[in-house]
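>>> Below are the sequence and a predicted model for it; my questions follow.
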Amino acid sequence: MEESRVTVVSIIVKDEEASEAVNKLLHEYRQYIVGRMGIPYRQRQMSIISVVMDAPGEVTSALSGKLGMQPGVTAKTLTAKV
């Protein structure tokens, strides 16, 4: 397994019905999650979630990919340089 790295996963949820799937995925990867912050942006009818992970790149990519496949969800990652 590759080296663990600190990554921030930024998630925008535009479809409220996708929230359950997003939370289920985050729960599935909970062992790698350092912290999480969610902000409901009611004026734009969306939620913004920042998740800090300490995980191998393949794990972070897998989560981001699964999140991005959910309808109404966008996910991007930012990984700290070594």
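Done, it's in.
>>> From here on, just use CA atoms for contacts and neighbour counts.
OK.
>>> got a list of contacts for the longest helix anywhere in the chain?
Counting residues, the longest helix found in the chain (DSSP state H) is helix 57-68. If you take CA atoms under 8 Å, 6 or more residues apart in numbering as the criterion, helix 57-68 is touched by 2-5, 7, 9, 11, 22, 25-26, 29, 53, 73-77.
>>> Helix or strand next in line after it, which one?
strand 73-79 (DSSP states H and E).
>>> re earlier: can you tell me which of the contacts of helix 57-68 are buried?
The neighbour count (16 or more other CA atoms under 10 Å) marks 7, 9, 11, 22, 26, 29, 53, 73-75, 77 as buried among the contacts of helix 57-68.
>>> one step back: what about the contacts of helix 57-68, which are in strands?
Counted as lying in strands by DSSP state E, out of the contacts of helix 57-68, are 4-5, 7, 9, 11, 53, 73-77.
>>> what about versus this one:
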Amino acid sequence: MGTRMALIGIIVSDRTATAQINALLHEYGEYIVGRMGIPCKERHVSVISIIIDAPQDIISTLAGKIGQLPAVSTKTIYPPLPVQEK
């Protein structure tokens, strides 16, 4: 099975969820290419960007597990697939 690149955007509105997020990211660490976290203290949220290169089912599973945590929102975006020439 091939892999895809994706960006998982995460917004955390309750810092108590960060330990669970970090545990999940550690569990899927072999697929993570890069990670950036920005705390927005004045708005009481943190924004995390994860770049991942993994099979589609792994990306969906990780994003789903993170998105099920209380006070956490996620969105996954993918680059366009290459156009197949005929």
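Thanks, I have it. The structure displayed is predicted, hence computed values, not measured ones.
>>> how big is the angle separating the longest helix of structure 1 from strand 73-79?
With axes from the mean of the first three to the mean of the last three CA atoms, to 10 degrees as the basis, helix 57-68 of structure 1 and strand 73-79 are set at 160 degrees to each other.
>>> Which two of the ones in strands among the contacts of helix 57-68 of structure 1 have the greatest separation?
Greatest spatial distance among those (CA to CA): S4 and V73, at 25.5 Å.
>>> With structure 2 overlaid, how far apart is the longest helix of structure 1 on average?
Between helix 57-68 of structure 1 and the corresponding residues of structure 2, superposition yields a mean separation of 0.4 Å, by mean CA distance after the TM-score superposition for structure 1.
>>> how distant is stretch 71-78 of structure 1 from the center of its chain?
Distance, stretch centre to chain centre, for stretch 71-78 of structure 1: 7 Å (CA atoms, centre = their mean, to the nearest Å).
>>> what residues does that stretch touch?
Here stretch 71-78 of structure 1 makes contact (CA under 8 Å, 6+ apart) with 7-15, 18, 60-61, 64-65, 67-68.
>>> 7 Å instead, please
Stretch 71-78 of structure 1 has contacts (CA atoms under 7 Å, 6 or more residues apart in numbering) with 7-15, 18, 64, 67-68.
>>> Could I have the buried ones of the residues you listed as ChimeraX selection syntax?
In ChimeraX, the members of those classed as buried (16+ other CA under 10 Å) are selected with the following command:
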select :7,8,9,10,11,12,13,14,64,67,68
